[in-house]
Every structure is written in C-alpha cells, then in structure tokens.
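K.L.:
only geometry, no sequence info:
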C-alpha cells in the first residue's frame, strides 16, 4: 500500500492539490503531462516510419505543452494556457491536414480529442469562443477537401505505415478520453458524497439548534418567572425574616442557574458564529483551577455537599486555561446538581505515561445505561437535579467540544443510584 500511496502523492504534487486548484486546472495539467509523453512517443515512431518532418514537429509541440503546463500549474494562468493549447494544436492539425490524407488521416482523431479536452477544461466564458471556432475550422477544412479532393496528399510509403500511425493515434485518443472521463466521474462521485455529508451535517446542526432554542425558550422562562414571583412576594406581602431568607436563597439559586445557563449558551453561540481559537500553553492544574473550585465549593456547601480538590501543585498540562476552567466548572456543577445532601464530590488528578487524567467523581443519583451514549449531545433527555435544578443540557456538549479542541479525551463511568465519574485526559508536560 505504501508504494501506490507514494505514486498518488507525487502525481498530486505534479497536477496540483484539490484545495488550491480547480478540477479544470488539474485535468489540463494531467492532459499536458500525458500529451507530452505521447508526443515524445510519436516523435520516436515517426522517425522509425521515416516521417522525419513529423518527428521534428513534435519538438516544438512538446515545448508548447510544457509551457502551457507551467502557466497553469505554477502561474495560475489556466485561461492563457488553454488559449495557447487551442491555437497551437489547431495550427498543427490544420497545417498538416491535407498533407496527411485529410479526413482519412489521423488529424481527424486529433481534432476530436482537442474539442473534447477544450469542452472539459475551458471556463464558461471561453467555452463559447474555442468550441465554435474549432468546429468552424474543422468544417472549413472538410468543405475545402470536398470541393478540392486533389489537394489531399499522403505521407505514407505504404498501407502498413498508415495503419500503424492510425492505430497508434486512435488508441492514444481513446486512452486519453477514457482517463479524463474516469477522472471527471471520480471527482463527481466524491463531490456527491461530500454534498451528502454536508447535507446530513446541516440537518443535524439545524436539529441541534431547533432543540436548543426550544429548550432555551422553555427553561429560561421558568427561572425568570420564578425570580419575578419571588420579587413580587418581597414587595407586596409582609413576611417573616425566616421566610424572607428562604426566598432570598431561592432567588440566588434561580439567578445562579440562569447565569450558568446563559454562559453556556453564549459560549456555544460564539463557537457557532466564529472559529474557536485555542491558546494552548503549559499551565499548572492547581493554579488554574483553584479559583474555579473555590466558587463551586460555596455552591456545594449550600447543598451540604463536601467538595474535595486533590491536585499536585507542580503538575502541568498543555491546555487553554479559560477552556479548562469552563470544562471543570461544568463538570463540577453537574456533579453537585445530581448529588444528594451529605454527598461527596471529588476532583482529583493523576498521571498515566504522558497524559494527565482529571477525575470528577460523585456519589449521586448516577446515569441510566440507556442515556450514557447520548450524554454529550442534546439528544439526551432533560433531567432535573436533586434539588430540582434544571439546565439546557448544553454544558456537557460544550465540555466535550472544548476537551477535544485541546487534543484531549473525555469519557464517563456511571451506575444508577451509585454515582458518576467523569474523566478528562490532557497532554502532560513531562519536562
């Protein structure tokens, strides 16, 4: 497999890569290379058949082919290269038409392949110039031959020489047309498959957006309505201090949930509109995450959950600090959300060969087996936390995206009613 791959790689370098060069340019470059080889073979055969003049004619033709290839491949001037190709081959075929048996000679085959090549590689604007001109030119030659058959001469010493030249030209034309047709068909099928994949990706993206907007419309309304009703109670009704404190706690909880929800939505929306920029650098796990963990600890304490952070202070990874903080915040928030009062959430780190493994483990309600395959997508069913906390389900989707952008991996282990453990693997700084 290595040898064919090397050939494909070198051939791609000769004709130009698919990202930079159009299919017309690549076909023209391929034809130029193939025609140069054919012209070289023709020169040898013509000399062998005693057709020295036609053998020598191949040398300027080869020079023109190589010049056209140079213009198309290295100067990105396909239109000029096509013009030179069309004029040169028409002059060559027209100049030798009557001296080489006219319509009974090989030039008719050459006209066919010229028109075929120009039909394939010529841009739309030039198509209506070169194709009609070629057809008109050939029609003129055939008309002159019809009216003045005495002008037609033969260059062959006998029928055997003519047969060899005709057969050679015929097979060259058929092979070249077959190669171009196969190349076009291959590119067409590739573009067709890419179009199908783009359509599927677009449909999935639209489904994701529709589901997200549907969830957002519902879930933003709920906490905002709750905040509004709590504020109305505080303003309109005389309540005790204990009730006031309880309402304030509920207000804080609703505001925090809404804030986290909006942060994830804004992060996701920004990623959809702009190319995500990742600033990878060598960072300390402990120094990067200690503030994030501290904020989550206060949330955990309100729910009477013990949050433990165990990380070596000299442990360093290759990561984007902002992305890593968002990842850990979402995972810790998720663990707290689905843990019962009195439970424990532990964030710990360990090293395995050249990887750093972050573990966020809780002893909460766990995830059912049928939901695990969809846990990092918006296809998972919406669930409420142990204190009726609710989110759009976007946190884990964002988390997976951001982990993979940092060349990391994320996976989960969970058992219903026993707890969940999320793992994040990042490149470890070893020196």
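P.N.:
Cool, got the structure. If you're wondering where the values come from, they're calculated on a predicted model, not measured in any experiment.

K.L.:
From now on I want contacts and neighbour counts done on CA atoms only, so please keep to that.
P.N.:
Will do.

K.L.:
if I pick residue 313, what's in contact with it?
P.N.:
Residues near residue 313 by CA atoms under 8 Å, 6 or more residues apart in numbering: 284-287.

K.L.:
In addition, the following structure is provided for comparison:
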C-alpha cells in the first residue's frame, strides 16, 4: 500500500516544482489526475472491447489512453498549455466518437470536459468557445441517427456505468477546486490579519518614538544650548552633565529595545522560545541599574531559587524585565525596597516585582498595557526608559504569558509576569487587569 501511494504521488506530481504558485500547482496536479484516470480505464476498456469485437471502440479507447500518456510527457517537460489543450481536445473527440457510434453515454463525459476546461482556463472567451463547441457536439449526438445497429452498441448497463462515473467525476472536480478556493480564502484572511498586526506594531513604534524618545531629545537640545551659551556655572554644570548622561543612557536603552522589537516583527509574529534560568537574567539587569538604585539609596532584594526556569524568548524576557525593573526604580521613594521573587502554579511561573513607591490609581491601571501613556517622571524626576508597558504586554503575549498588576496609591505596586513553566503548559494568552489590593 505504501509503495502504491509513493508511485501515485510520483505520477500525480509530474511537472510540479517548488517555484509554482499554489493555484498553478493544483492545476498541474489536476491535469495529471485526469490523465491518469483516463489512461488506465481506457486501456482496460480497449482490451475489453477488443475481446467483444468492437474494434473501432477499442481503437478509440486505445487512442485516448495514448493521448493521456502524451499529456503526462508534456507535463514532465513543462509544456503545460499544450498538455491542457491536448487533454481537452482528445477527450472531446474520442468521447464524441464513442457516443456517436456506440451510444455509451459519452455525452456526459463531454460535460466533464467542459467543466474541467472552465476550471483550467481563466479566459472567458475560451469558456464561450468551448461551451458552444460542446453544446454543438451534444446536439449532434441527439439529432443524428444511429450509425451502428443496436446489436453492435454497448450494453445499456455500461452506458449507465459511464453516466454514473461522469457524474461522480463532476462532483470530484468541482469539490477539488472549491477546496482550492477555500484554502486560498483562508490564506488571504491570514495575510490580512498579519498585515493588520504589522500595522498595529508600526503604530505602536511610531507612538513610542513620538511620545518617549522625541521629548528627551528636546531636553538634551535645551541643555546643550545652555552649555554652548555658557548659561550654566561650574556648580550646576556637573548636575546637568549627570542628567545628560542618564538621558543618553535611557534613550540608548529605548532604541535598543525598539530595534529588537522591530527585528522580531520583521521575522514574523512567532518567536523562538527555550528553557531559561530566570535568576541570571535578572541579576544582569540589576547590575546595569546599580547606579540608578544607589542614587536613590534603594535596596533590591532578589529571592529566586537558582534552578527556577521558564519557557520564553531570551531577548523578549530581557526587554520585559528591564522595563519593569526600570519602572520600579523610577517610581520608588528614596530609601525604599524593591523585592523580586517568584511563585509557581499549575501553568505558570510568576515573576513578581514589588516596589515601595507612588503606586497607580486603580482607574488608570487597566489602561497601562493597552495604550501609550502620557509622559511621566519618577519620584526624583527621572525620565522614562522610553518603551513602556505597551511593548511589555506585546512581548508577554507573544510568549504565551499573562500579566497582573496590584497597586495601592502612595504605597507601591506589584507587577507580576507569568510565563509557562514547561512546553506542555503553553496555553492561550490572556492579560489580567487589574487586581488592586
């Protein structure tokens, strides 16, 4: 059985190549199927009619099988148009001849030929010409008298058999192309959804650029203007130099995040995931924020077992955690604590980032992850990192994760990101907003 499938696939794909469009491949495939369906039955009936001493009908059947073989050869050499014309012409001639001489129900196969031709050609002029031709041939079959006596015609049972086969072929051919149409519609719909997603990502990127990157560069321009015009004395210049350094560092981080996000979009919506140890990633991020934390005398407490793992994209997780930790530092009060710890349930490993800061109004927390927020400054007037929580939500969703906010104004917030603990736990993404304490 496997050998039969192997050879059937080999013959049915004659002339097909990887560079073909989906429609062209299916047309080549269908021509091959029709040629194969004509080849073997016509050889069988050629032998059967030869035994029954219907020599002319046997010759017609044999000629039809020869033309079907010729079609396969033309397909193999890429002569697709000639193959189509040969298939349709030979079938029309031989089906008409058999029906005219032996009344074997060949007119129904002429209808099959017409339907196949309309499916194979897109030119409506060809449709009209073929329709007129087939209608004319069928009319002749009913108008012309019998050429051979009834004793030499095929049995009625064989005519019925041919009619049933012709009708079955019509159903199969129509459903074959309906399947192509529906699959194309699904592909078009998927492409439309992908384009909409790409447009949304583009709008997010432009919003972030306009909202979080343009404004700090304007501040930098103002500071450089003051330096150029010597509007700052030596005492205050050091403070402004530190501000410039922080803003440049923040914008460099923001641009890096945007470039990584844009790169992932260009490579498609799917992201490659793997098992990741959480603690080393967070330790590296904390180290990069040491200066910021020390300037506010913050204590960052990391309580994560060394073997804690998640299933996620490493670059995405770095962006997510860097932004959440940056926000925790930004909105924490001086001398406060930032606690980073994990909890595990049946589906997710949750990373919790808790700060002792200004908190979030419950009415505003629901919109944090859905739209770019107005420019905000931290407790010591620090500028934002630039990318924001909209990007975090997008990347969390791509990694099949969830996010939750618990916040109390003037007391602090807990941002919790849940990622799958194992490949079996990857489920439909959802975002939980909010759960206020």
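P.N.:
Received, thanks. Note that the structure is predicted; figures quoted are calculated from it, not measured.

K.L.:
For the two chains, what TM-score is obtained?
P.N.:
Once superposed, chain against chain, the TM-score is 0.69 (TM-score structural alignment, normalised by the length of the first structure); 405 aligned residues with a CA RMSD of 5.2 Å.

K.L.:
Surely residue 361 of the second structure touches residue 405?
P.N.:
No: contact between residue 361 of the second structure and residue 405 fails when scored by CA atoms under 8 Å: they sit 11.1 Å apart.

K.L.:
Of these two, give the one with the bigger neighbour count.
P.N.:
Legend: neighbour count by other CA atoms under 10 Å for residue 361 of the second structure and residue 405, higher for residue 405 (22 against 13).

K.L.:
Aligned to the more buried one, what sits in the first structure?
P.N.:
Under the alignment (TM-score structural alignment), residue 405 of the second structure pairs with residue 413 of the first structure.

K.L.:
Just to be sure, its match is in a strand?
P.N.:
Yes: judged by DSSP: H, G, I helix; E, B strand; the rest coil, residue 413 of the first structure forms part of a strand.

K.L.:
what's the distance between it and residue 337 of the first structure?
P.N.:
As judged by CA to CA, to the nearest Å, residue 413 of the first structure and residue 337 of the first structure stand 17 Å apart.

K.L.:
and what of residue 31 of the first structure?
P.N.:
Plainly put, residue 31 of the first structure is 65 Å away from residue 337 of the first structure if you go by CA to CA.

K.L.:
Any idea how many residues pack against the nearest residue to residue 305 of the second structure once chain neighbours are set aside?
P.N.:
Computed as CA to CA, 6 or more residues apart in numbering, the closest residue to residue 305 of the second structure that is not its neighbour in sequence is residue 279, at 7.4 Å. Number of residues near residue 279 of the second structure (other CA under 10 Å) recorded here: 19.

K.L.:
Tell me the residue in the first structure aligned with residue 279 of the second structure.
P.N.:
Checking with TM-score structural alignment, residue 279 of the second structure has residue 286 as its match.

K.L.:
and that match, what element?
P.N.:
helix 285-302 (DSSP states H and E).

K.L.:
That helix vs the second structure, average offset?
P.N.:
For helix 285-302 of the first structure, the mean deviation from the second structure after alignment is 2.4 Å (mean CA distance after the TM-score superposition for the first structure).

K.L.:
helices or strands up against that helix?
P.N.:
For helix 285-302 of the first structure, the elements it packs on are strand 306-310, helix 321-337, judged by 3 or more CA pairs under 8 Å, 6 or more residues apart in numbering; DSSP states H and E.

K.L.:
which outside residues touch that helix?
P.N.:
306-307, 309, 311-317, 321, 324-325, 328-329, 332-333, 336.

K.L.:
Of those, just the buried ones, PyMOL syntax please.
P.N.:
Remark: buried members of these, expressed as a PyMOL selection using 16 or more other CA atoms under 10 Å:
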select buried, resi 306+307+309+311+315+316+317+321+324+325+328+329+332+333+336
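
K.L.:
ok so, going back, what's the spacing between the residue nearest to residue 305 of the second structure and residue 53 of the second structure?
P.N.:
Distance of residue 279 of the second structure to residue 53 of the second structure, given as CA to CA: 87 Å.

K.L.:
re the thing from before, would you tell me which of the helices and strands packed on helix 285-302 of the first structure gets closest to residue 26 of the first structure?
P.N.:
Judged by CA to CA, the one of those that comes nearest to residue 26 of the first structure is helix 321-337, at 41.9 Å.

K.L.:
State the number of residues packed around residue 132 of the first structure.
P.N.:
Residue 132 of the first structure has 12 nearby residues by other CA under 10 Å.
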